[in-house]
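> Quick one, what's the 3D model for this:
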Amino acid sequence: MTAATPFAASGPERVAFDRTELNAILALYGRMVAAGEWRDYGLSFLRDVAVFSVFRRTAEQPLYRIEKRPKLRNRQGQYAVIGMDGRVLKRGHDLRTVLRVLERKLIRAVE
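Below is the predicted model:
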């Protein structure tokens, strides 16, 4: 959002996934659910980061977090996949490329 939008005055700006980003994430999520690997997800839209968290069960901590941090756009890349232990599994500028680290796990699950 920019200062010219009417929403800027209503509160702090929040980072969010756009439609194409959510489509890519939800396409992978659907395949992983069909494979029985994932069962639930959560979305968080904060001031500095948007997070798509993936759970095996609702009451657990997330297996993976897919994060978008626009402030890192010109450095390592704004997208990252982070594991349950907090390790960055993949970071980059292109979301589909970053999500491939999780697609490899899908191929192993199906075999």
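
> use CA for all of it now, contacts and neighbours both
OK.

> Find the nearest non-adjacent residue to residue 17, please.
Spatial nearest neighbour of residue 17, excluding adjacent residues (Cα to Cα, 6 or more residues apart in numbering): residue 50 at 6.6 Å.

> Quick check: the one you found vs residue 18, distance?
Using Cα to Cα, to the nearest Å, we find residue 50 at a distance of 10 Å from residue 18.

> If you count surrounding residues, which of those two has more?
residue 50 (21 against 8; other Cα atoms under 10 Å).

> what does stretch 66-77 contact?
Applying Cα atoms under 8 Å, 6 or more residues apart in numbering, the contact partners of stretch 66-77 are 15-17, 48-53, 78-82, 91-94.

> need the strands for this protein, in chain order.
40-45, 50-55, 64-68, 79-83, 88-92 (DSSP state E).

> I'd like the structure of this one too, to check against the first:
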Amino acid sequence: MTVQIPPEVTPFERPVEQVAFHRTELSQILSVYGRMVAAGEWRDYGISCLRDVAVFSVFRRTAEIPLYRIEKRPKLRNKQGMYSVIGANGQILRRGHDLGAVLRVLERKLIRAID
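Just a heads-up that it's a prediction; the model follows:
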């Protein structure tokens, strides 16, 4: 008879790595989101923190596909920039190293001519 000892599980094990938005990044995103909600353009959002990417999705209505996705992919930090804004059809609208500069593509949607 063989006895198998279960692997030791310590209370200090690190959980599975996840990518998440930092507080300063979320404040920039929520600032743009708040202005768009006040203008009546957006109504709901969702945040997903996955192993490779963190996604902030923006919805016009709750039951739709997202209008825009703001993604953070740290693996692209040294290449094209880890922040990107992706449209509803999957087209990358802007990508870069600075979140504020990337979010400006969404602020242009807020500016309209007044008759």
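
> So what does the residue nearest to residue 17 of structure 1 match up with in structure 2?
Alignment note: residue 50 of structure 1 maps to residue 54 in structure 2; criterion TM-score structural alignment.

> got the buried residues for stretch 102-109 of structure 2?
For stretch 102-109 of structure 2, the neighbour count (16 or more other Cα atoms under 10 Å) marks 102-103, 106 as buried.

> just the residues you listed now: which is nearest residue 47 of structure 2?
residue 103 (16.3 Å; Cα to Cα).

> now that closest one: how far from residue 17 of structure 2?
Applying Cα to Cα, the value for residue 103 of structure 2 to residue 17 of structure 2 is 26 Å.

> Repeat that for residue 82 of structure 2.
Using Cα to Cα, residue 82 of structure 2 is found at 17 Å from residue 17 of structure 2.

> And residue 51 of structure 2, by the same measure?
6 Å.

> what do you get for residue 77 of structure 2?
Distance of residue 77 of structure 2 to residue 17 of structure 2, computed by Cα to Cα: 17 Å.

> Where does the helix ranked longest in structure 2 end up in structure 1?
Using DSSP state H to define each element, structure 2 has its longest helix at helix 23-38. Mapping helix 23-38 of structure 2 onto structure 1 (TM-score structural alignment) gives residues 19-34.

> re the thing from before, please pick the buried ones from the contacts of stretch 66-77 of structure 1.
Neighbour-count burial (16+ other Cα under 10 Å) is assigned, among those, to 15-17, 49-53, 78-82, 91-93.

> which one of those is nearest residue 36 of structure 1?
Of all these, residue 36 of structure 1 sits closest to residue 53, with 16.5 Å by Cα to Cα.

> wait, that closest one sits on residue 45?
No: the pair residue 53 of structure 1 / residue 45 is not scored as a contact, 11.3 Å apart, by Cα atoms under 8 Å.
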